[in-house]
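Sharing a sequence plus its predicted fold:
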Amino acid sequence: MSKWDAIWLNAQLATMQAGRPYGLIQDGAIGVKAGTIAWVGKRTELPGSPETLADAVFEAGGCWITPGLIDCHTHLVYAGNRAREFELRLQGASYEEIARAGGGIRSTVAATREASPELLTATAERRLRALRSQGVTTVEIKSGYGLDLETEVKMLRVARSLAEHQPVTIRTTFLGAHALPVEFEGRSDAYIDFVCAEVLPVVAQEGLVDAVDAFCEGIGFSPAQTVRVFEAAQRWGLPVKLHADQLSDLGGAALAAQFRALSAEHLEYTSVEGVAAMASAGTVAVLLPGAFYFLRETQLPPVAQFRQHGVPMAIATDCNPGSSPTTSPLLMLNMACTLFQLTPEEALTGMTRNAALALGLAEQRGTLAVGQAADFVLWDIEQPAELAYSIGGNPCLNVIKAGFPALPPAEFPQPN
């Protein structure tokens, strides 16, 4: 056996593999070779002494290790903020009223169009560091705050570049069909023509995108317009995702399933028929409790139906300036439990194994298993449920990327 690059010892492992609660392995060890997990199991079953097995030996000190958290739905690259709209909503204005009055997404579009790549990179890096400090090792970043060719390309290039500055895996999603820009006012079909014929070909040819998304909603785009975007994505060989059924039931979940989408996201108003279609297509339900909380929504996503039909449920921050200005994945785990009544295990599965499914990365990430990327997190906890239980805390001791500590220890909280 060739020598491993690293080995982690004396850890409680929540492997998140199916079959037993949290995929628990007590007094476990993880061997790493070339950035992937080469061995995982009980320490007593190691095929030799640690020093002979690996070049670097790390001691976990009895702490817990989970797979790296995966934030599978963010809008991390943007300029400005919408704190004033937050005030307006508290005074009684609805999200839709603000959007129709020129606020909402359009206000962020204006700020993002004006921002330099350097400014977008600097602000996105701050948000990314916050996510990583709570255990995130993989992040999906959507465009959609440009709504023109130049800014959409700018956003996606910035998103791709973040992985050059921080040890994190980035997946990018083209969300050109996010809102109608002012220059296309009253001409939504013409804008969809523009997205499909002029913007998508450029970002696809430049290799800037891993998937294509759309906002199928009364204040977004119709199902028929969404179909056109998805058909264009198919022509470029790109998988699709969908902002679906957040504010009303337009059949978005079933539409996503029709195109075998990786995921459908939000889903508060999804019907039983939509749930069944997702189950048949293998489409993941991405639940976004931050947006639900921030917008003070009352229509819960159909969690019981997702369970009944076996639809995998992922959890994400939806980090964005208008409806979920959070960079705390741990708070989202808590909200998934307290607001959506997921169990702590379901919530953690939703930000590991199922989040990987939602990005098409299940063979590479999301569990502690041989062949998976050696991206995991060391936690100062006594049981995995604490990750969803605590409000406002951060028990992350270190994030491990490709088998080695990713950041200087000074950037992380110290154990109690």
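Yep, that arrived. None of these values were measured; they are calculated from a predicted model.

From here on, just use CA atoms for contacts and neighbour counts.
Will do.

so residue 128 sits in a helix?
Yes - using DSSP: H, G, I helix; E, B strand; the rest coil, the assignment for residue 128 is a helix.

element containing residue 342, please.
Following DSSP states H and E, one finds residue 342 outside all helices and strands.

I meant residue 388, not that one.
helix 386-389.

Show me what that helix packs onto, helices and strands only.
Judged by 3 or more C-alpha pairs under 8 Å, 6 or more residues apart in numbering; DSSP states H and E, the packing partners of helix 386-389 are helix 329-338, helix 344-350.

Against that first model, consider the following:
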Amino acid sequence: MASGHRLLLENAQQVVLVCARGERFLTGSALRSLAVLEGASVVVGTRFCTFFFALKSRILIQVCSPSTQDTEEPRNHPLVSPLEVGSADLPVTSLSEPCVQLAGATYMDIHQAGGGINFTVEHTRQASEEELFCSFQQRLQCMMRAGTTLVECKSGYGLNLETELKMLRVIERARRELHLSLSATYCGAHSLGAELGAQAVSHLEEVSDEGITAMAAARCSAVLLPTTAYMLRLKQPRARKMLDEGVIVALGSDFNPNAYCFSMPMVMHLACVNMRMSMPEALAAATINAAYALGKSHTHGSLEVGKQGDAIIINASRWEHLIYQFGGHHELIDYVITKGKVIYKK
């Protein structure tokens, strides 16, 4: 058996699959009844795909490679599916977060004082490719330690061909050298939305009833950004209206100079508190629906047979603690796993 699998997880208190029937997204009542196994085990094959679930009597993490086999026996944890990051992540920048924002200045106040996007564009243009890569790598590692295994990385802070290409080269290098899955997006024409048949739309604080109806009909994912609304003191997106209308609701961190947050557990907590989402709704929005927004829910976003073997293991009695304990994810997350390989251990 050791030669046929890359990772074996035995008898987790809970294995949160999110979905179990090959769904590409979840809406409606399906969001309130996530697929969860009690006292179950997971095997990730040598081709990095999850391929077997069974009930066992103890928990064992067994990581296998052609030349070595390491075994560890941690405490009895629940196993939780990976946290995805939805649209509007802008981590490839050279930025300086102005303290005046937290003192109450609006975005336009900062912009008129010489900050804002023009400040960031100028410093991103001046930064070398190596400088951008080093800061990008550090930010991705922070996201990974908070449980993220798939990141959408948008360009858009170059605003000229040379800098945009520089940013895309940085993203491509990170894709080659780092363990996380990266999805690169050119950040242009992002306000045109569902009219062009977009798979996902973000920044929906002012979306109309007609827009919500159109998104539901087009199966266009609404990527909600709780940290952006919170930090910029904006009106919260109408998550409950979208959920009730059958929109595919996803969550994203919107990491950028105005929403400096690496943590999807904190994003989910804010979605529950400020947008009135339930914890199952928030978890689905941050996993399978976020993967759908990136066109990757066939490989990411849930623990199902044939999907990429990404997971996190937390030290808690139930998975809900990952959302409930605001800011507690660093203590809760013991392991982060991608493709059946442990890439982070607390």
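Sure thing, it's come through. Just so you know, these numbers come straight off a predicted model, no measurement behind them.

TM-score for these two?
The TM-score (TM-score structural alignment, normalised by the length of the second structure) is 0.87; 323 aligned residues with a C-alpha RMSD of 2.4 Å.

And for residue 309 of the first structure, the neighbour number?
For residue 309 of the first structure, the count of nearby residues is 16 (other C-alpha atoms under 10 Å).

And the helices in the stretch 101-250 of the first structure, which stretches?
With DSSP state H, counting those that start in this stretch, the ranges of helices along the stretch 101-250 of the first structure come out as 105-114, 117-133, 149-165, 188-194, 200-205, 223-235.

Pull the residues that contact the third one.
Okay, so that is helix 149-165 of the first structure. 77-78, 112-113, 117, 120-121, 124-125, 141-146, 169-172, 174, 176, 198-199, 203, 208-209 (C-alpha atoms under 8 Å, 6 or more residues apart in numbering).

residues touching the spatially most central residue of the first structure, list them.
For the first structure, residue 72 is the residue whose C-alpha lies nearest the centre (C-alpha atoms, centre = their mean; 1.6 Å). Listed by C-alpha under 8 Å, 6+ apart, the contact partners of residue 72 of the first structure are 138, 139, 140, 314, 315, 316, 351, 355, 356, 358, 359.

okay, now the corresponding residue of the second structure for the second one: neighbour count?
What that stands for is residue 139 of the first structure. Taking TM-score structural alignment, the alignment pairs residue 139 of the first structure with residue 151 from the second structure. Look at residue 151 of the second structure: counted by other C-alpha under 10 Å, it has 28 neighbours.

Spit out the contact partners of residue 151 of the second structure.
If you count contacts by C-alpha under 8 Å, 6+ apart, then residue 151 of the second structure has 84, 85, 86, 89, 180, 181, 182, 183 around it.

from these, which is closest to residue 313 of the second structure?
residue 84 (15.0 Å; C-alpha to C-alpha).

tell me which element the equivalent of that closest one over in the first structure falls in.
By TM-score structural alignment, residue 84 of the second structure lines up with residue 70 in the first structure. Assigned by DSSP H and E, residue 70 of the first structure belongs to strand 69-71.

now that strand: how far from the chain's centre is it?
6 Å (C-alpha atoms, centre = their mean, to the nearest Å).

How about stretch 123-132 of the second structure?
25 Å.

try stretch 64-79 of the second structure
With C-alpha atoms, centre = their mean, you get 24 Å for stretch 64-79 of the second structure.

Looking only at it, what residues are buried by neighbour count?
64, 76, 77, 78, 79 (16 or more other C-alpha atoms under 10 Å).

want to throw those residues into a markdown table with distance to residue 38 of the second structure and secondary structure?
Listed next are the buried residues of stretch 64-79 of the second structure as a markdown table, based on distance: C-alpha to C-alpha, whole Å; DSSP: H, G, I helix; E, B strand; the rest coil:
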| residue | distance to residue 38 of the second structure | secondary structure |
| --- | --- | --- |
| 64 | 25 | strand |
| 76 | 12 | coil |
| 77 | 11 | coil |
| 78 | 9 | coil |
| 79 | 10 | strand |
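
Out of the helices and strands packed on helix 386-389 of the first structure, which gets nearest to residue 241 of the first structure?
helix 344-350 (16.6 Å).

Trace residue 165 of the first structure over to the second structure, please.
Under TM-score structural alignment, residue 165 of the first structure pairs with residue 177 in the second structure.

Find me the equivalent region of the helix holding residue 388 of the first structure in the second structure.
Taking TM-score structural alignment, helix 386-389 of the first structure hits residues 321-324 over in the second structure.

how much distance is there from that stretch to the middle of the chain?
Computed by C-alpha atoms, centre = their mean, the chain-centroid distance of stretch 321-324 of the second structure equals 15 Å.

With stretch 208-218 of the second structure instead?
24 Å.

how about it, aligned to which bit of the first structure?
Going by TM-score structural alignment: stretch 208-218 of the second structure matches residues 271-281.

List of residues touching that stretch?
249, 251-254, 256-258, 260-261, 284-285, 302, 305-306, 309-311.
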